[in-house]
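A.B. asks: just a sequence and a predicted model for now, questions to come.
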Amino acid sequence: MKIKNHAITMIVALGLPLIGCQGGSEDFQNYSSTSSAQNDSQNITDPTDTTVEDSHDIADHIHNDITEAISEDIQALGCVKASTSQKKQVNLGLSKKEEFLAKCSKETNGSSWCDELVRPNPRSVNTFRCTYGSSQAHNLIHPDESTWKYPIAGVRILQDLSAKGLKISQIYNWWRPEPYNKNVGGAAGRHPYGTSIDVRFASNSEADRAFRELCKMRKAKRLRAIGHYGSASLHIGVGDRTANTWGKSCN
């Protein structure tokens, strides 16, 4: 009972927007197939720029770190249900699952991380079910094939980090469309466009080492954004619209 009371207190502190699953709105659909065109027309920021703090990105992962310690039933309390058209986009992506996995496998020499790209955060499964329904397959694949290059490039980055001896636990986010993205407290400008991945390393110190290596890759223009959340998790923004770092600076 003490654990439940503590969890509820944390939820109140987080200020979850809605209690209970509610009907979805068309206004949440910012993950349409026009995302690639938006990325192509974006203003490019010099990857050598100094750190830009992004409070939404930081809040996203503070939220995730807390909810990972909360029961799944409580996680699903603040939840907006996906609209029919939002589910249609998710199912369109699902219909391309095997095609994506084949492409990822071919371009990464059969990396097992490809499977983790299409599986949303397992610690937020109840929020996923609340958003899309209990019968929905626990998979998210961006339906716009032009975005697939970003997570695949992310896997290749992880392969290079692994070759340097870094210990990687899992990929736990790629495409995170609305309203699922909002339901887990996500920033609006990152994962809904399918341009980045979130990665959990074996320890905080491993994440620190990985961040330093990623800074070198960013300087070489292999990725645009890096987020360090003060834990074992990093955001790897291969094609993010905003080219920045947060949580730590690249020296």
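C.D. replies: It's in.

A.B. asks: when you work out contacts or count neighbours from here on, use the C-alpha atoms and nothing else.
C.D. replies: OK.

A.B. asks: spatially nearest residue to Q170 (excluding sequence neighbours)?
C.D. replies: Nearest residue to Q170 in three dimensions, chain neighbours excluded: R200, at 5.3 Å (C-alpha to C-alpha, 6 or more residues apart in numbering).

A.B. asks: identify the residues contacting the helix or strand containing that neighbour?
C.D. replies: Applying DSSP states H and E as the criterion places R200 in strand 197-201. Contact partners of strand 197-201, identified using C-alpha atoms under 8 Å, 6 or more residues apart in numbering, comprise 117, 151, 154, 167-175, 191, 207, 232-238.

A.B. asks: G194 touches W175, doesn't it?
C.D. replies: Yes: the pair G194 / W175 is scored as a contact, 4.4 Å apart, by C-alpha atoms under 8 Å.

A.B. asks: what's around N204, how many residues?
C.D. replies: The tally of other residues near N204 (other C-alpha atoms under 10 Å) stands at 17.

A.B. asks: which SSE is the nearest residue to N121 once chain neighbours are set aside in?
C.D. replies: Spatially, and ignoring its direct neighbours in sequence, N121 is nearest to Y172 (4.6 Å; C-alpha to C-alpha, 6+ apart). Assessed by DSSP H and E, Y172 sits inside strand 168-173.

A.B. asks: by contact count, what packs against that strand?
C.D. replies: Where contact means 3 or more C-alpha pairs under 8 Å, 6 or more residues apart in numbering; DSSP states H and E, strand 168-173 is packed against helix 113-117, strand 197-201.

A.B. asks: tell me where the stretch 101-250 of the chain has helices.
C.D. replies: Along the stretch 101-250 of the chain, the stretches classed as helices by DSSP state H, counting those that start in this stretch are 113-117, 125-132, 149-163, 180-183, 204-219.

A.B. asks: helices and strands around the second one, which ones?
C.D. replies: I take that to be helix 125-132. helix 72-75, strand 78-80, helix 180-183.

A.B. asks: got another one to weigh against that:
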Amino acid sequence: MKLNAYTMMIVLSLGLAAGCAPGDSGEGTPNEAISSQTNSAIEDGASEDIADHIHNDSSETQLDSEIESLGCVRASSSQKSAVNLGNTKKDEFLQKCAQETNNSFYCAQLVRPNPKSSSTFRCTYGSSQTHSLVHPDENTWKYPIEAVKVLQDLSAKGIKISHIYNWWRPEPYNKNVGGAKGRHPYGTSVDVRFGSEGEANKAFRELCKMRAKKRIRAIGHYGSASLHIGVGDRLANTWGKRCN
């Protein structure tokens, strides 16, 4: 099979092998990641996580089909068990989120993996797996719920928000969509698409103010309508664009 330059770029950037491999040990448990967080700020631009959203821009559909055709890392039985455990708590999470956010409709979006990466989700977990992700560690739930409150405050300022499209992305699903290891696998952040790039720029300025007040820790800007909001990210930084 001949691979064009675009496909080769994808393979190299995502580190995928042709064919599905069994299991992926990940990089430690969520509790280990969360307990290692500190309050010390890291300089803006100290860490670049552009790869974390390579699949979310205009080439997303094409990239997703390339991943499926080339193969992906299959989730191990223990990794599937963690996903299934989280899904048993879905109603509990949604109830908690609703109670703390005045029944925000964003709560339902948190547990729905990116619809545009659905084929990668199937490749990772199999076609019978429910397309839903809830972090099984209830200690992480405060992060996405706070992110919903952040969005509510942005909306109150007239900033147009489209939807949340990522919260928890466990391994190896996170790897298969090209995600950075230190963010979404720990359930500490969300990805949000705004009404336009201009609206995302407005949101970025407001998020920078929140970051200065230590309400959030990280912000990712990708030169598009999408932003990463790291409420509890271990790295307290920005990337793609700096706060003034």
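C.D. replies: Cool, got the structure. For clarity, every value in this text was computed on a predicted model and none was experimentally measured.

A.B. asks: CSV please, covering the helices and strands packed on helix 125-132 of the first structure and showing mean neighbour count and distance to A13 of the first structure.
C.D. replies: Shown next, in CSV, are these (neighbours: other C-alpha atoms under 10 Å; distance: least, C-alpha to C-alpha, whole Å):
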stretch, mean neighbour count, distance to A13 of the first structure
helix 72-75, 16, 14
strand 78-80, 24, 13
helix 180-183, 22, 15
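
A.B. asks: mean shift between the strand holding R200 of the first structure and the second structure?
C.D. replies: Compared with the second structure after fitting, strand 197-201 of the first structure has a mean deviation of 0.4 Å; criterion: mean C-alpha distance after the TM-score superposition for the first structure.

A.B. asks: okay, that strand sits on what stretch of the second structure?
C.D. replies: Mapped onto the second structure using TM-score structural alignment, strand 197-201 of the first structure spans residues 190-194.

A.B. asks: same question, stretch 91-110 of the first structure
C.D. replies: Aligned by TM-score structural alignment, stretch 91-110 of the first structure corresponds to residues 84-103 of the second structure.

A.B. asks: repeat for stretch 153-165 of the first structure
C.D. replies: Going by TM-score structural alignment, stretch 153-165 of the first structure lines up with residues 146-158 of the second structure.

A.B. asks: which residues are contacting that stretch?
C.D. replies: Residues contacting stretch 146-158 of the second structure (C-alpha under 8 Å, 6+ apart): T101, S104, Y106, C107, I161, S189, V190, A203, E206, I229, V231.

A.B. asks: burial count for the closest residue to the first one other than its chain neighbours?
C.D. replies: In this case it means T101 of the second structure. The spatially closest residue to T101 of the second structure, leaving aside those adjacent along the chain, is K149, at 6.4 Å (C-alpha to C-alpha, 6+ apart). Neighbours of K149 of the second structure under the rule other C-alpha under 10 Å: 18.

A.B. asks: repeat for D46 of the first structure
C.D. replies: Neighbour tally, D46 of the first structure, other C-alpha under 10 Å: 13.

A.B. asks: again, but for N64 of the first structure
C.D. replies: Using other C-alpha under 10 Å, N64 of the first structure has 18 neighbouring residues.

A.B. asks: who are the contact partners of the residue lying closest to it once chain neighbours are set aside?
C.D. replies: Nearest residue to N64 of the first structure, sequence neighbours excluded (C-alpha to C-alpha, 6+ apart): V184, at 7.0 Å. Going by C-alpha under 8 Å, 6+ apart, V184 of the first structure touches D60, H63, N64, S124, T127.

A.B. asks: by neighbours, which of those residues wins?
C.D. replies: Using other C-alpha under 10 Å as the neighbour criterion, T127 leads these with 27 neighbours.

A.B. asks: who's in contact with it?
C.D. replies: Contacts of T127 of the first structure were listed using C-alpha under 8 Å, 6+ apart, and they are E72, Q75, A76, C79, Y180, N183, V184.

A.B. asks: counterpart of the last one in the second structure?
C.D. replies: Aligned counterpart of V184 of the first structure in the second structure: V177 (TM-score structural alignment).

A.B. asks: now swap in R119 of the first structure and tell me
C.D. replies: Using TM-score structural alignment as the criterion, R119 of the first structure maps onto R112 of the second structure.

A.B. asks: count of neighbours near its match?
C.D. replies: Neighbourhood size, R112 of the second structure [other C-alpha under 10 Å]: 18.

A.B. asks: my guess is it contacts H163. True?
C.D. replies: No: using C-alpha under 8 Å, R112 of the second structure makes no contact with H163, being 10.9 Å away.

A.B. asks: any idea how far S81 of the second structure lies from P115 of the second structure?
C.D. replies: 22 Å (C-alpha to C-alpha, to the nearest Å).

A.B. asks: for the residue minimising distance to the centre of the first structure, what are its contacts?
C.D. replies: Nearest to the mean C-alpha position of the first structure, by C-alpha atoms, centre = their mean, lies N173 at 3.5 Å. Shown in contact with N173 of the first structure (C-alpha under 8 Å, 6+ apart): L117, R119, P120, N121, H191, I197, D198, V199.

A.B. asks: count of neighbours near S59 of the second structure?
C.D. replies: Counted with other C-alpha under 10 Å, the neighbours of S59 of the second structure add up to 10.

A.B. asks: whoops, G189 of the first structure was the one
C.D. replies: Counted with other C-alpha under 10 Å, G189 of the first structure comes out at 16.

A.B. asks: ok, the one 3 residues further on next?
C.D. replies: As a burial measure, P192 of the first structure scores 25 neighbours (other C-alpha under 10 Å).

A.B. asks: could you find the closest non-adjacent residue to it?
C.D. replies: Excluding its sequence neighbours, the residue lying closest to P192 of the first structure (C-alpha to C-alpha, 6+ apart) is P177, at 4.5 Å.

A.B. asks: gap between the one you found and S71 of the first structure?
C.D. replies: The value you get for P177 of the first structure to S71 of the first structure, if C-alpha to C-alpha is used, is 23 Å.

A.B. asks: ok, G23 of the first structure next?
C.D. replies: Per C-alpha to C-alpha, G23 of the first structure is found 23 Å from S71 of the first structure.

A.B. asks: fine, thanks again, bye for now.
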